[in-house]
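> what's the 3D shape of this:
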Amino acid sequence: MVARRPGSVLIVSETDDLHATAMAATLREHHGLNPIHLDLRDFPRESGSFRLDRDGTSRSMSHLLGLDDVRSVWWRRPHPARVPAGVRASDDAFRQAECDGFIQGLLWSIPAAWINDPGADRTASRKIVQLETAQRAGFIVPETLITNDPDEARSFTESRPGAVVYKRTGTGRGEFAETRLITRADFPKLTGIRSAPTTFQDYIDADCDLRVVWVDGAEWTVRIDSQAGVGRVDSRLDTSVEFSREQLPASVSKSLATLMGALGLSFGVLDLRLGLDGEYYFLEVNPQGQFAYLEIKTGLPLFRSLANLLVEGDGSVPGF
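Below you'll find the predicted structure:
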């Protein structure tokens, strides 16, 4: 059993998630709270119940204490319930749907502050939604095609005046997929996008890349000297280059606040690219993005900022 103080924080993530572990340590150190950490894959191996009567409602899980006392939830890296396979696939699908419906309903009904709201989180993770919303928010977005039509993909690539990159469109937990420049040698492989819609986008010649951790108005920006290493196309490929604290121009900050408000997100990790032309280009926002390495590289109090939001409703950190 996991004991914690009333009014604690619930972290929904996989058991071995580094970010969840670091957040738990931050909450204990700075707020004296021992959070609940729930991996949804523990259900239905661990039992759960929801009860409603004249006195109200109650929630319980056999290996946790205090779900009804949760004040805030970090919807960090949720998984489907892990339902053992049975004899018939049709029965498995039914039981999976019943388990997911129960555990999600049990949690989503908690009257707490959600970071992020699960519905907004799911919608905002769709690349098409975020790209269109970013453009409406005032961001410059590289010209983009997302398609499963090989002919259209080739036509788009050949029509662009400069280089084009291709990258995955979904946000599932598959194998790491590198953003790459497309060449004519790749054209015969385009038939593979029939069952995997792919994003094709103008390549932006860059001065640097920027990764922004947004904590409900607190804007933590890191400049990545991506062009100095092997991560010129995809900055994730080289963390040996210089990382430094940065501040966005007021106009870009305004677009950022407008975007996150429109998406209904109180937290997200955004990738921007500063072009050689001096423009700030929006690439994507990940509502469950990685940021621990940014704190290690720059000393920015990212975990403390998010912890403050979870406990106090304010992501600011005195002294920063």
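> going by C-alpha atoms from here, please, whenever you check contacts or count neighbours.
OK.
> my guess is Arg154 contacts Phe187. True?
Yes - the pair Arg154 / Phe187 is scored as a contact, 6.8 Å apart, by Cα atoms under 8 Å.
> the helix or strand containing Leu306 packs against which elements?
For Leu306, the host element (DSSP states H and E) is helix 302-312. Packed against helix 302-312 by the contact rule (3 or more Cα pairs under 8 Å, 6 or more residues apart in numbering; DSSP states H and E) you find helix 18-31, strand 72-75, strand 206-215, helix 292-298.
> here is a second sequence; please produce its structure as well for comparison:
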Amino acid sequence: MILIFSDNNDRTTIEVIRWLVALSKDFILVNDDEFFDIKVDKKRFFLQSQKNSFFLDDIQSVWYRRGGLFFKRYQYSNNSINIYMNETQHWLEDYILKTLESKKHINKQSNSHVNKLLVLEYAQNIELNVPEYFLAENTDEVILSKTITKAITGNASLDNISDNKDGMLYTSIIDKKEKESFFISFFQEKIEKDFEIRTFYLNGECYSMAIFSQNDDQTKTDFRKYNNEKPNRNIRYNLPKDIEVKIQKLMQMLDLNCGSLDFIKSGDLYYFLEVNPVGQFANVAYHCNYPLFKKIADYL
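As a prediction, the model looks like this:
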């Protein structure tokens, strides 16, 4: 049995499931709004939600796409008992999660979010080119028009910023000084790019796409500001073998066997920007005709 963790209506998950159905494979899809009870049936762990139920030892492979395995917590009126109950439930949950991660898997719930600062340090240690970066509480040392700022987290977004719409925190060029100090923020050298590269990594293999975002004012700083009326040109791309070897080293250091990595090509140099273990890669599959969905299904 294959266990899949994902968000509701994630298109990438749906494409992989189509292949699992075509291959006649049994699977369970757990969405991020499910909470499970832990039960024991004849010494076997049994997990049950309103939508799904399964024995832990029936799971043979796991794909952590997004979301995760979440548990119901039992509470009693006696606080002394609650302390014991919480500790007991914690260790039961820990056992279940670690057991699932010990099985054949694509990514893990425990390291689905990486620390960007550590990732950049690791990348520098294996001699990937990384644009100069620093943290600051003001713009005193910022070189205007030659410095960008972006979130320290992954793809950060703000809910309900206006008219009940979601908002994405995009990469921005600093073109003026701020008078006031602010919370610690991430700044990085602005690299003049030839084009961007999105690389999908799976079990030692790299599948790359060149994104010609610099030709459009709307997308040239952050290609995620998609221009639907005039989309960027996207084509297959082969990274140099030494870069692919370094990618594999980086992913091994992060204990990841899957993820999306972003690069910039500038002249003869390739600059590493970041890795997202749960990043989107459907566009890489669609635009470049890579069989990524089937490869995931085959591995599971």
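> fetch the TM-score of the aligned pair.
The TM-score (TM-score structural alignment, normalised by the length of the second structure) is 0.81; 276 aligned residues with a Cα RMSD of 3.0 Å.
> one step back: so which of the helices and strands packed on helix 302-312 of the first structure gets nearest Leu65 of the first structure?
Among those, the nearest to Leu65 of the first structure by Cα to Cα is strand 72-75 (14.8 Å).
> in the second structure, what stretch matches that closest one?
Taking TM-score structural alignment as the measure, the second structure aligns residues 61-64 with strand 72-75 of the first structure.
> which residues in the stretch 101-250 of the first structure form helices?
Per DSSP state H, counting those that start in this stretch, the stretch 101-250 of the first structure carries helices over the ranges 118-124, 127-136, 150-159, 250-263.
> quick one: buried residues of the third one?
Read it as helix 150-159 of the first structure. Using 16 or more other Cα atoms under 10 Å as the test for burial, helix 150-159 of the first structure gives 150, 153-154, 156-157.
> check the fit of the match of strand 72-75 of the first structure onto the first structure and give the mean distance.
Taken over the aligned residues, the distance from stretch 61-64 of the second structure to the first structure averages 1.3 Å (mean Cα distance after the TM-score superposition for the first structure).
> buried residues, that stretch. List them.
So, applying 16+ other Cα under 10 Å, buried residues of stretch 61-64 of the second structure: 61-64.
> next one: that stretch to chain centre, how far?
Chain-centre distance of stretch 61-64 of the second structure: 15 Å, with Cα atoms, centre = their mean, to the nearest Å.
> and what of stretch 86-105 of the first structure?
Distance of stretch 86-105 of the first structure from its chain centroid, counting by Cα atoms, centre = their mean, is 26 Å.
> next: stretch 250-259 of the second structure.
Between the centre of stretch 250-259 of the second structure and the centre of its chain there are 11 Å (Cα atoms, centre = their mean).
> residue range for it in the first structure?
By TM-score structural alignment, stretch 250-259 of the second structure lines up with residues 259-268 in the first structure.
> spell out, range by range, the strands that occur in the stretch 151-300 of the second structure.
Applying DSSP state E, counting those that start in this stretch to the stretch 151-300 of the second structure gives strands spanning 157-162, 165-168, 172-173, 185-189, 195-202, 205-212, 233-237, 258-266, 269-276.
> which of the helices and strands packed on helix 302-312 of the first structure sits closest to Ala112 of the first structure?
Set against Ala112 of the first structure and scored by Cα to Cα, those come closest in strand 72-75, at 4.8 Å.
> which elements pack onto the closest one?
Here strand 72-75 of the first structure touches strand 9-12, strand 113-115, helix 302-312, going by 3+ Cα pairs under 8 Å, 6+ apart.
> alignment lookup: Arg224 of the second structure to the first structure.
Checking TM-score structural alignment: Arg224 of the second structure goes with Arg236.
> residues near that match, how many?
13 (other Cα atoms under 10 Å).
> same question, the one 10 residues further on
Here the count is done by other Cα under 10 Å, and Glu246 of the first structure has 14 residues near it.
> how near is it to Gln227 of the first structure?
The gap separating Glu246 of the first structure from Gln227 of the first structure is 16 Å, by Cα to Cα, to the nearest Å.
> equivalent analysis for Thr199 of the first structure, please.
To Gln227 of the first structure, Thr199 of the first structure is 22 Å away according to Cα to Cα.
> the more surrounded of the two?
Ranked by neighbour count (other Cα under 10 Å), Thr199 of the first structure and Gln227 place Thr199 first, with 21 against 18.
> what does the more buried one correspond to in the second structure?
When the second structure is aligned by TM-score structural alignment, Thr199 of the first structure is paired with Phe186.
> my read: that match touches Ile152, true?
Yes - when contacts are counted by Cα under 8 Å, Phe186 of the second structure is listed as touching Ile152 (5.9 Å).
> find me whatever residue is spatially closest to the residue positioned nearest the centre of the first structure, sequence neighbours aside.
Central residue of the first structure (Cα atoms, centre = their mean): Gln288, 2.1 Å from the mean position. Leaving aside its chain neighbours, Gln288 of the first structure sits nearest to Arg76 (5.8 Å; criterion: Cα to Cα, 6 or more residues apart in numbering).
> right, I'll call it a day here.
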